[in-house]
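When you get a sec, could you give me coordinates for this:
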Amino acid sequence: MQLNLLVLRAHDPKGLAAFYAQFGLRFVAEKHGSGPVHMASDTGRAVLEIYPCSEKSAHTGGLRLGFAVAELDEHCRALAGGAGRLVRGPRMTQWGRCATIEDPEGHIIDLTELESTAR
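Sure, this is the predicted structure:
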């Protein structure tokens, strides 16, 4: 089994897409049938979609995400220095060097440095 779709709900989908673009994700606006316009990024293994909140579809603020990244320190500076918030700075854990960030919509993101770039 492999995860192939993750949907976030946001008050500002375009703003949240701009935040996640800092990871190198490229978003395009999409609309399927009578559904709302939303932002979508194909990572090659999965699609990350950001839909607007609605009465039928509540905000996904309780969702926790994880990304493996090169250059953990640079990502922390860029993401926390922009619209994000650094929750816990880079540290060694049993999974390697990790940090935790909150995106502008309140989703928690765990960043794990790829082993080949860990210091």
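
contacts and neighbour counts: CA atoms only from here.
Fine.

Mind jotting down where the strands sit in this structure?
5-10, 28-30, 38-42, 47-52, 64-69, 85-93, 96-102, 108-113 (DSSP state E).

most centrally placed residue in the protein?
Centroid-nearest residue in the chain, with Cα atoms, centre = their mean: residue 20, separated by 5.1 Å.

Now do the residue lying closest to residue 115 once chain neighbours are set aside against residue 111, distance only.
With sequence-adjacent residues excluded and distances taken as Cα to Cα, 6 or more residues apart in numbering, residue 115 is closest to residue 96, at 7.4 Å. Noted for residue 96: a distance of 10 Å to residue 111, by Cα to Cα, to the nearest Å.

which one of these two has more residues nearby?
Each of residue 96 and residue 111 has its neighbours counted (other Cα atoms under 10 Å); residue 111 has more, 23 against 14.

To compare with the earlier structure, here is another sequence to fold:
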Amino acid sequence: MNLSYVVLYVSDLQQSFKFYRDLGFGLTAEQHGNGPPHYSFSVGDLLIELYPAKDKKVSQFRLGIALGNSSPLLQLLDINNEKIVRDPDGNVLHFTKILN
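All right, here's what the predicted structure looks like:
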């Protein structure tokens, strides 16, 4: 069994897009049928979708992301072992370096 995707409801879709794009995640614009336009990106095998919250509650989460030695995020975020970053809605992204 594998977790395949997670939907995050964000307060400002464009602000969240810029945040995750600037971290180096490759976001893709999507729209399924008559659903709202949104963005998606992958972390390993997990697809993360960013949807506008509109009348829904903004998602609250803590996401742990392990980075390999070749990840450009290690230098971008100046990560030695770990670093905590908050997205525009205050959600926590906990980056850790995989030690070899």
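
Quick one: the strands of the first structure as TSV, columns for distance to residue 77 of the first structure too.
What follows is these, written out as TSV (distance: least, Cα to Cα, whole Å):
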stretch	distance to residue 77 of the first structure
strand 5-10	23
strand 28-30	25
strand 38-42	23
strand 47-52	23
strand 64-69	13
strand 85-93	9
strand 96-102	10
strand 108-113	12
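
and residue 13 of the second structure, how many residues sit next to it?
So residue 13 of the second structure, with other Cα under 10 Å, has 19 neighbours.

Which residue, other than its chain neighbours, is closest to it?
That would be residue 52: by Cα to Cα, 6+ apart, it lies 5.4 Å from residue 13 of the second structure.

Name all residues that make contact with that neighbour.
9-13, 36, 38 (Cα atoms under 8 Å, 6 or more residues apart in numbering).

residue in the second structure matching the residue nearest to the centre of the first structure?
Using TM-score structural alignment as the criterion, the counterpart of residue 20 of the first structure in the second structure is residue 20.

how close does its match get to residue 34 of the second structure?
From residue 20 of the second structure across to residue 34 of the second structure, the span is 25 Å (Cα to Cα).

Could you count how many residues lie near the nearest residue to residue 56 of the second structure once chain neighbours are set aside?
In space, and not counting its chain neighbours, residue 56 of the second structure is closest to residue 9: 7.3 Å by Cα to Cα, 6+ apart. By other Cα under 10 Å, the residues close to residue 9 of the second structure number 21.

That'll do, ta.
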